Structure formats: structure tokens, C-alpha cells
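*Asks:* got a sequence here, can you build the structure:
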Amino acid sequence: MANPSSPQSLQFARGASGAGEVLQLFMDGAPHSRTDLAALTGMARSTLQERLDVLIHLGLIGAIADGASTGGRPPQRLSLLPDARLVLAIDLGASHLRVALSDLACTPLVQSQTPISFADGPEEILQTAMDLAKELLVSLDRDREDVIAVGMGVPGPVNFETGRPANPPIMPGWDDFDIPAWFQQYLDALVVVDNDVNLMAIGEKDQLESGSEDFIFVKLATGIGSGIISGGLLQRGAQGTAGDIGHVRIRRGDGIFCHCGNEGCLEALASGPMIAAALRSEGIEANSNMDVVGLVNSGNIQAIRAVRQAGRDLGEVLAASVSLLNPSLIVVGGRISAAGEHLLAGIREVVYQRGAPLSTQHLQIRTSRSWEAGALRGASMIAVSQALSPQEIERSALALI
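*Replies:* Purely as a prediction, here's the structure:
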């Protein structure tokens, strides 16, 4: 709109101030008639229409097939248009990079992945992510202008407000790196960065049955961490390090030092690489997380014993967490979770033995149904929730005037 003082621009500005709140009514995917929306919001028809006009102009909502008529002309219904924009979801692990494009309903459309090494540094790894994203856009015949938001998970603490990693132990060179600014060289999009386990917890919650409002998601792979959902909400803590259970000291850790500099951390004994190292000390060929899982699944007694002990170590920390947070469910994901019941047996042995009867009476402990997909799903969900928030919608609308 070329003239900010024109009547049309002034009307658009009035609509922009409340359009984001109206958009939230469409986020469940259900269509609504204008009559329904007026009843839900209590707005005057003219005010409501101004706000709907903004959302239609932004391309976020549109008319769908006519609703059922009770006599006379059937009401026109409006709905969120999931294909209107795309979300770039990125899951960065210690040895992998997964990239996906999703629609506004967080439905994955295409994805790709490649191995990485943190020794390459942040700029090279992020460039690889951007290159994969470009290939995926081409496969959908879409442009980078269609990307409204980027959601990214990294395996370490993150300052959620700035999107910058904060002293991540296994990510040399990433401390305080401005990930959002890097992506915004290429994309006019909101960029949201969080700890990868937090995103797995969000993605897992989306797949759980209703009523699962208090649970702990644990990732056991190259590192160990957890995402905490309490009262249905993700808990990040004051500095974004809530759930960092990998650096809690355990009893059998005396004299064993962690890469974080402390002694006796859970991660220094029970992570995938440490399990593999313990097996190698017994003369068993195990060089990766998948080697450990393969040995367990083939019935190797030493590997089963090592994984079960890792489960006991993890259970020691989780028993305290259960007393503190009183979850109804603990979900275990990450590469080592593929060891299945052997791992869970060790966790359950300690948690149920040490936990208070009331806190463990109905507690379930199981492996994740889809932790790999959950990381990308969580990244999409958190990016959409931020990009389509009332504040962002108002900002986007006013930028058009």
C-alpha cells in the first residue's frame, strides 16, 4: 500500500492490530463462518471483517467449500491455508543433519539428511543445511520467499531469546554464534533455535494421547539430555538449561571426568560413546551407537549387560527427577533407545525401587514412538507458533502499509 495515510491503509492498520488474535482461532485447522467468529470474539461485524481482510491479504486464510445451510444461502466458511507458507525445520545432532520443509499445519512435505562433523564449524554446517533446504524447495517447485519461519534444534544449551548456543559442551566454535542472523542472510523469515531434546519433547507430546500433560523426554545418544513438559508446557528454566541431566553426578562416577570438566557426570559413563568404549575395553568391536545397539539386538551378553547398567545409571538420575517433578510418563529416545527393553529394564529397576510409591504408582516408562521425526515435528511446531503469534502477524501486516 503506497500511501500510508489513505483510508484503505488506515483501515488495514486498524485490522492489523488485532488480526493475530483472530488467526489463533484458525490454528486448530477447523473452518469458521463469519457468524461463528463474531460469536466467538464478540466483535462487531465491521471490526471482525477488517481483521479478516488483513489475514486474507497476507494469504494465511481463505474461503473453502460452503458450509451447511439451514435455509437460504449457505454461509461461506474461512480456514487456515496450510500451503500458504512453508516452515524449514532443522535437526542438528552430534553426527547428523536433518532438514525438512513442512506446511503451516506442521505436516512434513519433504526432508533430507546428511552426516556432519562439528569440527567443520558452524558456518559450514549451516551452509550445508541451507543447501539441502534449497534442494527441497526446488523439489516442491517453491521459492525461498515462501519460507515464513525456521525452527532449529541443536544438541546443547541455547539462549532461547537470542537463538544463540550457550557454552555447548560437544559443539566447539558454536558458543554465542548468531544462528538467526546467519539464516537471515538468505531468508526473510523468523528463526527460532532451541535445544534438540526440548523439540523432541514438543514433537512427542503432539503424538501422545490426551491427558499426557506431565512427562519427561530423555535422549540417550552421543550425549544425554531431557526435555520437561509440566502442566502441558515446556520448561526451559531461567537460563535455558532445564533438563540437562547428562551432567548430574552419579554414584559410580568417582574418578571419572566428563568433557564438561566435572567429575562423575552421567554422560561420562552412560552415553553411547562411553558404552562403546567400555565394550572395547573388553575386546569387543564397538565404535558407534549403532554398533552398541546391533550387539544388543544380536544377543551379545557383554553389550546387554553394559546397556542395562547404563539404564541403571540413567535411572539413578530419573528417580530424583520423578520425586521432584512427579511425571506420569518417561519417554526415552535417541540412538541407544533402540536397545529397547534391555535399556528400559535398567531404568525401571532403579526408578521403581527408589521412587516414592505414590509418585511411581502409575508411572509409565517406555521408548519413543518416533523420536527422529519428533525432533523435526517439534522444530516445525515451535517455528509456526512463533511466526503466527499475534505480535508477528501484526508486525508482518504493518510492514505492508
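*Asks:* contacts, neighbours, all on C-alpha from now
*Replies:* Noted.
*Asks:* residue 333: how many residues sit nearby?
*Replies:* 26 (other Cα atoms under 10 Å).
*Asks:* looks to me like residue 275 is in a strand.
*Replies:* No: assignment of residue 275 by DSSP: H, G, I helix; E, B strand; the rest coil gives helix, placing it outside any strand.
*Asks:* please provide the structure for the following sequence as well, for comparison with the first:
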Amino acid sequence: MAKSPAIPRTAPTAPNGGPNSAANAAGVGSARAGEVFQLLRDGHARTRAELAAITGLARSTVAARIDALASSGLIGPAGEAVSSGGRPPSRFAFQPTARVILAVDVGATHVLIGLTDLSGKVLSELRESIDISTGPVPVLDAVLDHCGQLLAQAGRHERELVGIGIGLPGPVEHSTGKPASPPIMPGWDGFDVPAYVQRRFDTDVLVDNDVNIMALGERAVYWPDAENLLFIKVATGIGAGIVSGGLLQRGADGTAGDIGHVRVPRGGEVLCRCGNYGCLEAMASGPAVAAALAASGVPAATGEDVLELARRGNLAAIQAMRQAGRDVGDVLAACVNLLNPSVIVIGGGLSSAGEYLMAGVREVVYQRSLPLATARLRIVQSMAADHAGVLGAGRMVIDHVLAPDGVERLVAEHQQA
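*Replies:* Coordinates of the predicted model:
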């Protein structure tokens, strides 16, 4: 039977599986293998005696939990500790290569699929062009075929797969994995993505908005200590992934961070595809900037055309990119006053234009936001670039399957096999 896609709404472990969160999760007196595993998730090797001292469990109980975790492959021998007399005690450590995850970042015109281990390390990846508007069945069928190819090429069996994480370019009801009225995804509204994927792969399937998983990926790899971070994607659409107090904020219906449909000062009567006028997306997205340039006589049909013109030094394209940054900055200034992030990361296709877009964002944010809110604020370009989505989709699944309940399930499944 296919596993439930839902994720319990509990605080996740630290992005890097740090020892403090692991110790809190394992707590004195805990008896389950899943809690004991949290103490090994940071990668540091420990002996049975050390684990018994931390948890307060009897050594026989710790030994039983270690045996269960080792038999499932989640942990393995990691040498011997210094002996205080007699035979040196064995040490055990997390084995991230024991299982694999498929991380899928679906965009409007492309899909990037990565095969990762349980540490989030990308083992292999595949990029293909797709058209999200063709509907869920043809897009997901192509994605699933590519997922099978990646597994086969890596020599990994489907039984080693513990989960699939998917990011989609539109609002998603995270608890069910169903898209919710996505504006650029005709035919996807309410489609049961997890159930469809589980017809091919019998594993956990977790689905979220693409900007949310980008925020997870960027933070996990490059900003693990940032408790308050905004990730802004500027591409075919514009959206924000919000990390506040160390937790990803999805909102009541999964639409938190949909800044692309906030009205901007110079929006006027420009019609947006959402049906409203003056939206940020209608002014500063890749297609919007290209359309504005084309109207002024500059040959540009797509965001990629705009980027290429800017790289060649076309003054009109450079000015258009900077103005797009100012428009984004107009909305972000309000976000900064409201959320007080310490880091704003600008990603997405148009961010590869580098300082042209960034200069416009910084100009307005630092001018319009409260001085106290910007005193320690950093506005930076994405370091993960187009890999942020894959990194985040993998992290989403890792935090699910390596949580105490997830580990218990993996151990039980191995014992029943």
C-alpha cells in the first residue's frame, strides 16, 4: 500500500542535522530506535556507552536499538574508541548512502531531477524541457520515466528509495500535495500528485510550491544559522519562500509568499494573468520585462532574451533589469518591515543577470524600509542558483524520513521484509 504523503506539522531538526536538535529529540528516557538515531544524525561516531549516558537508557536497550538501526543500514561501524581497559568499544555513525531520494524541481518550461543520499548530497541529476501547461499526466509521466532512468543509471534499486520530493510552480496544499488554483498550470488544480506518483513508486511523496523548496535548499546548504530568511524567485513568475523562526511558513492555504500578485506603484492598469491590474509579476517577471523591451523596439521575446541582451551590454535591457529590481524592492520593503529577515536571497532565472537586478532591489529596500529592520539585513544572490529546488526537495524528504517516526517506519519495514 502506498504510504501517506502528509508531513506532521512539527518543528524539523536543524538544517544540517545538528547535535543540539538531535539531543532534544532523543531526550532522556526515550526508548525508540528513531529517537536514538537522532543522536547519530550529525555524522559523529558514538559508542553504546556514550549513547546510554546521553539518553539515560540501559545499555541493553541501547544495544537493541543500535542493532535495529544497523540491520536497516541507517548506521554502521565507524571504528573503535580508545579503550580504558579491555577490548576497545565499537563506535557507530550515520550511513547516509544507505538509502536514496529523488528530488524533482518542476518549472514552467523545465524539470531538474536529482538523486540524493540521506545527507542531501546530489549523486546524479537530469535536466529536461517540459511544458507545464500540457497538464499533470504527460508532465508527471515524463518525470517518472526520468526518475526511473536516474535510479537505473546509479545502480540503485527501488527498494532503496525512501521518498520523492517535488516542487511545483504554483500554490500547493502541502498536507495533501494537491495544487491549489495554480495560475500557470491548467488542468493541475486539485490533481492528486502523490497518489499518481505512487502508482509508479511505492514510497512517500511530498509536494510543495517551488519557491518554498528553494528556500529550504538555499538555507540548508548556505545559510543554516539564518532563522529568518526570505528566498525570492524572479523568473516566469515571482514568489517568496518565507523562513521565520527557523520554520518554513506556508500559511493557512499554502499561498504564503505569493508576492507576485501584490500591486506595485507603477503598475497602473497593466493587466496580470491573475485577472488583477498592476501586479508585480506583470511588471517585473521575465516575460513582462521582455514584453516591455519588445514594445520599445528591442528584440526580446523571453526572459532568456533579456538576460542575453544584458550580458551583451544592451543599455535598454540593463535599465529594464534594474527597474524590475526596483519593482521587486517596492514589495520587499514592506516584507522587511513586516517580517524583519536577516537575509534576502534573490534567485530564479532573472537573478542570473547579477548586479543589474540586485542593484535595483537594494536601492529601494534600503531606502524604503525602517533603518532598524535593515541594520543587519543582507540582500544576496542565490548561491545554489538553479540547484536550489533540487536541494530543497531533497531536504524536505530527509527531514520527513529521518524524523523519529520516519526512522521507526524504516526499521519496521526492514524487519518485515
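*Asks:* just the element for the residue positioned nearest the centre of structure 1, please.
*Replies:* Centroid-nearest residue in structure 1, with Cα atoms, centre = their mean: residue 199, separated by 2.0 Å. Taking DSSP states H and E as the definition, residue 199 of structure 1 sits inside helix 196-207.
*Asks:* how big's the offset between that helix and structure 2?
*Replies:* Following superposition, helix 196-207 of structure 1 is found to deviate from structure 2 by 1.1 Å on average (mean Cα distance after the TM-score superposition for structure 1).
*Asks:* skipping adjacent residues, who's closest to the counterpart of the residue nearest to the centre of structure 1 in structure 2 in space?
*Replies:* Using TM-score structural alignment, the equivalent of residue 199 of structure 1 in structure 2 is residue 213. Nearest non-adjacent residue to residue 213 of structure 2, counting by Cα to Cα, 6 or more residues apart in numbering: residue 392, 4.4 Å away.
*Asks:* got it, and residue 306 of structure 1?
*Replies:* Residue 306 of structure 1's closest residue in space is residue 275 (Cα to Cα, 6+ apart), at 6.4 Å.
*Asks:* can you find the partner of that neighbour in structure 2?
*Replies:* By TM-score structural alignment, residue 275 of structure 1 lines up with residue 289.
*Asks:* who touches its match in this structure?
*Replies:* Residues near residue 289 of structure 2 by Cα atoms under 8 Å, 6 or more residues apart in numbering: 283, 303, 306, 320, 321, 324.
*Asks:* repeat for residue 27 of structure 1
*Replies:* Per Cα under 8 Å, 6+ apart, neighbours of residue 27 of structure 1: 80, 105.
*Asks:* what number of residues lie near the residue mapped onto residue 146 of structure 1 from structure 2?
*Replies:* Using TM-score structural alignment, the partner of residue 146 of structure 1 in structure 2 is residue 160. Burial of residue 160 of structure 2 is recorded as 14 neighbouring residues (other Cα under 10 Å).
*Asks:* near residue 217 of structure 2, how many other residues are there?
*Replies:* Using other Cα under 10 Å: residue 217 of structure 2 sits among 27 other residues.
*Asks:* okay, the residue nearest to it when sequence neighbours are not counted and residue 143 of structure 2: tell me how far apart.
*Replies:* Spatially, and ignoring its direct neighbours in sequence, residue 217 of structure 2 is nearest to residue 392 (3.5 Å; Cα to Cα, 6+ apart). Here residue 392 of structure 2 is placed at a distance of 17 Å from residue 143 of structure 2 (Cα to Cα, to the nearest Å).
*Asks:* please apply the same query to residue 342 of structure 2.
*Replies:* 36 Å.
*Asks:* settle it for me: which of the two has more neighbours?
*Replies:* Applying other Cα under 10 Å to residue 342 of structure 2 and residue 143 shows that residue 143 carries more neighbours, namely 21 against 18.
*Asks:* map that one onto structure 1.
*Replies:* Using TM-score structural alignment, residue 143 of structure 2 sits opposite residue 129 in structure 1.
*Asks:* what's the helix or strand for that match?
*Replies:* helix 122-140.
*Asks:* and that helix, what other elements does it pack with?
*Replies:* Secondary-structure packing of helix 122-140 of structure 1 (3 or more Cα pairs under 8 Å, 6 or more residues apart in numbering; DSSP states H and E): strand 96-102, strand 108-115.
*Asks:* how about a cut-off of 10 Å?
*Replies:* strand 86-92, strand 96-102, strand 108-115, helix 179-183 (3 or more Cα pairs under 10 Å, 6 or more residues apart in numbering; DSSP states H and E).
*Asks:* in structure 2, which residues correspond to stretch 49-56 of structure 1?
*Replies:* Counting by TM-score structural alignment, stretch 49-56 of structure 1 sits on residues 63-70 of structure 2.
*Asks:* what's the spacing between the matching stretch and its chain's center?
*Replies:* 31 Å (Cα atoms, centre = their mean, to the nearest Å).
*Asks:* that stretch against structure 1, how far on average?
*Replies:* Counting by mean Cα distance after the TM-score superposition for structure 1, stretch 63-70 of structure 2 comes out at 2.3 Å.
*Asks:* need the contact list for residue 353 of structure 2.
*Replies:* Listed by Cα atoms under 10 Å, 6 or more residues apart in numbering, the contact set of residue 353 of structure 2 reads 304, 306, 307, 308, 309, 310, 311, 318, 321, 322, 381.
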